[in-house]
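S.K.: Just the structure for this:
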Amino acid sequence: MLLISMLLFSYASSQEKNKVPKNAPLFNQFTYRGDDRIYKENPLQTDEFYNPILQGCYPDPSITRKGNDYYLVNSSFSMFPGVPIFHSNDLVNWKQIGHVLDRTSQLKVENSGISAGIYAPDIKYSAYNDTFYMITTQIAGGIGNMVVKTKDPAKGWSDPIKLLFDGIDPSIFIDDDGKAFILHNDAPAKGKELYQGHRVIKMWDYDLQNDKIIPGTDKIIVDGGTDISQKPIWIEGPHLYKKNGLYYLMCAEGGTGGWHSEVIFVSDSPKGPYVPANNNPILTQRYFPANRTNKVDWAGHADLVEGPDGKYYGVFLAIRPNEKGQVNIGRETFILPVDWTGKYPVFENGLVPLKPKSKMPAGVKNQTGQNGFLPNGNFTFKDNFTSKNLDFRWIGIRGPRENFISTTKNGLTINPFQKSLNATTPTSTLFYRQQHSTFDATVNIKYTPGSEKDMAGLVCYQKETFHYVFGITKKGNDFYLVLARTEDGKTTNIASEKVDVRKPIRLQVEAQGAEYKFNYAVDQNEFKNLGGTVSGDILSTNVAGGFTGSLIGLYATSANDIQL
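M.R.: This is a model prediction of the structure:
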């Protein structure tokens, strides 16, 4: 009887948690439209595709291959679900097949800042045991370095296996004979740090059968970087490859900002010693004028794979700052062919200013934006939220989307949490990545707030302490549309205006580089601006700090702290 009572109580609690209040906001007809000048001025020829291949906040790419199937993953920090995973057969046309970490048993980010959580995932397929591995650092929930695995990336991944070592950016290498190793960035031994940013690459033997490092086998294989006498900083993101009987260690060096680069070492043995190539770096954008047009910068943190044409390719992160040098879009995923006809691999055109277009691999047709493949360049994304399954591009922060959303034949409802956008706990906000410098995003909202504590609308979010809120709330017997700016945790009301919530309302944000505007329309009338032109500076990592790009969110709260 006690067990039955407990089960009934648990069911009732679950139902209460997911119960949607009568005045929950209803969103539909979301449209995001990119309109960047660079794509209009550089139309594609039939044998070309655009870089980046993943626009918006998709940093730290890692790639692997099984037969003709390629899989790519990215860092996701405190986004939920975590580690987006993409599939391709040709390295140009990509479909998102889900997320590696899609359960709370895998992802413990509920109390994390936006730039904590999942760092630098590495994905590897091992032909030795026909298994995929994803190894990463989870800076949250007491997890640390961890690995998950699967036989089929499209059918879900195991729960995390903790790996008991310090440092970040782990990767796994499994040799032809089944011997396995873990590599990662770490601090020098205590008392051995020679300068700020001095790091090392460490290697462990790995017990593949029991999924654990072998204690006492750790060894520093790179100290400082390619030349420690030059005080190189932040050697990290290691990947190990075997080609022609030699072992190649590729790492990022210089930090993930303006001095970022990719460097290569070689050895006769997986444990070294590793000798740097004499032509390092093999990829960087650090040597070019700061005011160059169509600037791409911060290139590095790369991974290599053999393409379908037998040629090697490298995926890597880079940024495309706006006209004021602000990094609102975040770090994106690029790809370049790699010349490995000599002893060392070199990124083709990776040591000259990066171009917006690349040549297609031989025999490949560009299908981006068609047949279910992700779009590229300037495109429009529309979602009426009437499908049974939410598009993978929609994410939550710190917790599952399913905890606060419901899709109906009329659109998407959000069950508002008693948390505002400033919280470092899960908020009831559904996010889409900003993918262009020039864009507009529009959504219809039907909403009648019950009190001044209720608010729902559209947000532009860099982190919990830097964002814009453009939402509907109540004061007295009247309803208001409010635009508020939060910078370093301090909120300023920019503008407000009474609105008639009995009529359908459209909300819109539009941006041209560093300038943003928030507009609204009531009852199918023309858009009106609220608050004038505002600066997008707080949506840039240059101002807000951290590692993520700007997100556009559909937001609801029953703990509104923006006062009129």
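S.K.: all contacts plus neighbour counts: C-alpha atoms, from now on.
M.R.: OK.
S.K.: now the strands: where do they sit in the stretch 251-400 of the chain?
M.R.: With DSSP state E, counting those that start in this stretch applied, the stretch 251-400 of the chain shows strands at 261-267, 275-276, 283-284, 297-306, 312-319, 332-339, 346-347, 357-359, 380-383, 396-397, listed in chain order.
S.K.: Could you also give me the structure for this second sequence? I'd like to compare it with the first:
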Amino acid sequence: MAPETTAWQYDNPVIPGFHPDPSVCRVGEDYYLVCSSFEYFPGVPLFHSRDLVHWRQIGNVLDRPSQLPLPPDSSASDGIYAPTIRHHDGRFWMITTNVSQGGNFIVHAEKPEGPWSDPVWIDLPSIDPDLAWDEDGNCWCAFQGVQVARIDPEAGKVLEGPLPAWSGTGLQWPEAPHLYRIGEWWYLMIAEGGTERGHTVAMARATSPRGPWEAAPVNPVLTHRGTSHPVQSTGHADLVTGPDGEWWMVLLATRPRGYSPGFHVLGRETFLTPVGWQDGWPVVGPVALRERGPGTAPQPVEAAPRRDDFDAPALDPRWISPRSRPDDSWSLTERPGWLTLHATGSTLDRPGCTFLGRRQEHPTSRTEVLLDPGSGRAGLSIRVDEAHHYDLEVADGQVGVIARIGPVRQRVAIRSVPPGPVTLVITTRPTRELPPSDGEAVGVHDTPPDFVAFHVNDRPLAELDGRYLSTEVATGFTGRVIGVYATEGSASFDRFEHGPLDVPL
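M.R.: Presented below is the predicted three-dimensional model:
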């Protein structure tokens, strides 16, 4: 059965914001976790923890253009899908899929911080590849479908298969397979039902990776479909055991809010839940927003700073950019203590712009930046993709709010600002800061997931409905990213802060 409750508890999600498709491995007392990154560069964020609850991003596995070729015209929600991280024979291994160019590939490293190797491409179809080694040292790869193959991970060669495996209970999209050797059994864990509200986790087992596979007597072993639980879309999971022998599951899930159908704006996030075993099968309860903690006491890693003054010699690994980040588009040295951006595109509505952002981590949040626009056009943007973003923009002595929603682009507010640096703030909260305007629609449910408000030099400028920056509206697989940009000339930024709104910055 499930492990007994211990003296302390933790909050879910353990990695908030757009961090989907988690995969985890343990080396000694250290845990390492990776997530999908889709069209963003650098790719595959890498986290470290000592207790599965407190995580710190220590880098990105794919931090060089040679590892992450993303065509400039690749679509949003393309790019890197569903990585798996494992440790075997003294090395770290990561396998994933670049759906925009190249397909499945493997990289490896002696240390998790890197450097990670250039990709070894492997001729296997589909997505969501996994790695597992048997007692003879053979490496097995499972992938969406579900199929398995014996491979040479260093040469990228398929040595046997692909062989058909257990493909679930009949729901759509059997995907996210992970193979585990536990005792005398091989377990195959998959996701089914699509990554939306019907998402599930299902299990089967066999005495060999070649099968035949026996389904768990009760499948799915985890799902929140058809419930009113505040956590939804539970699936795409991975298992790990602690030094004490207890088992845990990391998985993606969402926190939808607002009127039906509910909107999740942060994307799919990483959750943690305990796993028990009964009659040789995993037992997983509903994933709670507050769970019992693993072990007897937390062992947090150093918390990541909320404020970036751009004083370090390199960018914090949490900064990401759509598709690429040309070296000549940004600098930390041109103006020491500031991040200087040079425009590479004239609009955020098309790929190729200069944008550096951070994943929105808190449903109720505050993001602040100090901008010196110079003679350029620049600002602070909250975005899902090129067709869904709100921009707080400064140019020609004026500041304005621009809303891009699908085919519609509209300036909704404008004000003059004096020359020199200006403080820009974007907040998100479930209730209004400003009264409704005369032009707003009436006779509709005024219950979006949140309201997005814009302030300039501590003065409110505008407020917009947050539902239009959600996956339910924009579609795709990513969540909100808040960042700085330049679309004309050059501009400099300092004092970027992102945190929960109820805590003073």
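S.K.: For residue 204 of the first structure, find the nearest of the strands of the stretch 251-400 of the first structure.
M.R.: Closest approach to residue 204 of the first structure among the strands of the stretch 251-400 of the first structure is made by strand 261-267 (16.3 Å; C-alpha to C-alpha).
S.K.: Now tell me what touches the closest one from outside.
M.R.: Residues from elsewhere that reach strand 261-267 of the first structure, judged by C-alpha atoms under 8 Å, 6 or more residues apart in numbering: 226, 246-255, 273-277, 280-286, 298-302, 344-345.
S.K.: One more: stretch 305-318 of the first structure?
M.R.: For stretch 305-318 of the first structure, using C-alpha under 8 Å, 6+ apart, the contacting residues are 58-65, 68, 89-91, 296-304, 331-340, 347, 361-362.
S.K.: For it, list every residue counted as buried.
M.R.: Buried residues in stretch 305-318 of the first structure, defined by neighbour count with 16 or more other C-alpha atoms under 10 Å: 305, 306, 307, 308, 312, 313, 314, 315, 316, 317, 318.
S.K.: returning to what we had before: quick check: which of the strands of the stretch 251-400 of the first structure is nearest to residue 514 of the first structure?
M.R.: It's strand 312-319; of the strands of the stretch 251-400 of the first structure, that one is closest to residue 514 of the first structure (C-alpha to C-alpha) at 15.0 Å.
S.K.: residue range for the closest one in the second structure?
M.R.: Taking TM-score structural alignment as the measure, the second structure aligns residues 247-254 with strand 312-319 of the first structure.
S.K.: which ones are touching the closest residue to residue 531 of the first structure other than its chain neighbours?
M.R.: Using C-alpha to C-alpha, 6 or more residues apart in numbering and skipping residues adjacent in sequence, the residue nearest residue 531 of the first structure is residue 495, 5.0 Å away. Counting by C-alpha under 8 Å, 6+ apart, residue 495 of the first structure makes contact with 482, 483, 484, 530, 531.
S.K.: if I line the two up, what does residue 495 of the first structure land on in the second structure?
M.R.: Aligned partner of residue 495 of the first structure by TM-score structural alignment: residue 413.
S.K.: how close does that match get to residue 226 of the second structure?
M.R.: Taking C-alpha to C-alpha, to the nearest Å as the criterion, residue 413 of the second structure is separated from residue 226 of the second structure by 41 Å.
S.K.: Please say which position in the second structure residue 146 of the first structure maps to.
M.R.: By TM-score structural alignment, residue 146 of the first structure lines up with residue 105.
S.K.: my read: its match touches residue 95, true?
M.R.: Yes. Residue 105 of the second structure is within contact range of residue 95, at 5.7 Å (criterion: C-alpha atoms under 8 Å).
S.K.: Those two: which is more packed in?
M.R.: More crowded of residue 105 of the second structure and residue 95, by other C-alpha atoms under 10 Å: residue 95, with 25 against 22.
S.K.: Any idea how many residues pack against the aligned partner of residue 557 of the first structure in the second structure?
M.R.: Structural alignment places residue 557 of the first structure opposite residue 487 in the second structure (criterion: TM-score structural alignment). Counted by other C-alpha under 10 Å, the residues lying close to residue 487 of the second structure total 23.
S.K.: Residue 80 of the second structure versus residue 487 of the second structure, what's the distance?
M.R.: With C-alpha to C-alpha as the criterion, residue 487 of the second structure and residue 80 of the second structure are 26 Å apart.
S.K.: all helices for the stretch 401-550 of the first structure, in order.
M.R.: 541-544 (DSSP state H, counting those that start in this stretch).
S.K.: could you show me where the strands are in it, in order?
M.R.: Under DSSP E, counting those that start in this stretch, the stretch 401-550 of the first structure gives strands at 405-408, 411-414, 429-433, 438-446, 455-463, 466-475, 478-487, 490-498, 505-512, 515-522, 528-535.
S.K.: For residue 381 of the first structure, find the nearest of those strands.
M.R.: Nearest of the strands of the stretch 401-550 of the first structure to residue 381 of the first structure, taken as C-alpha to C-alpha: strand 438-446 at 9.3 Å.
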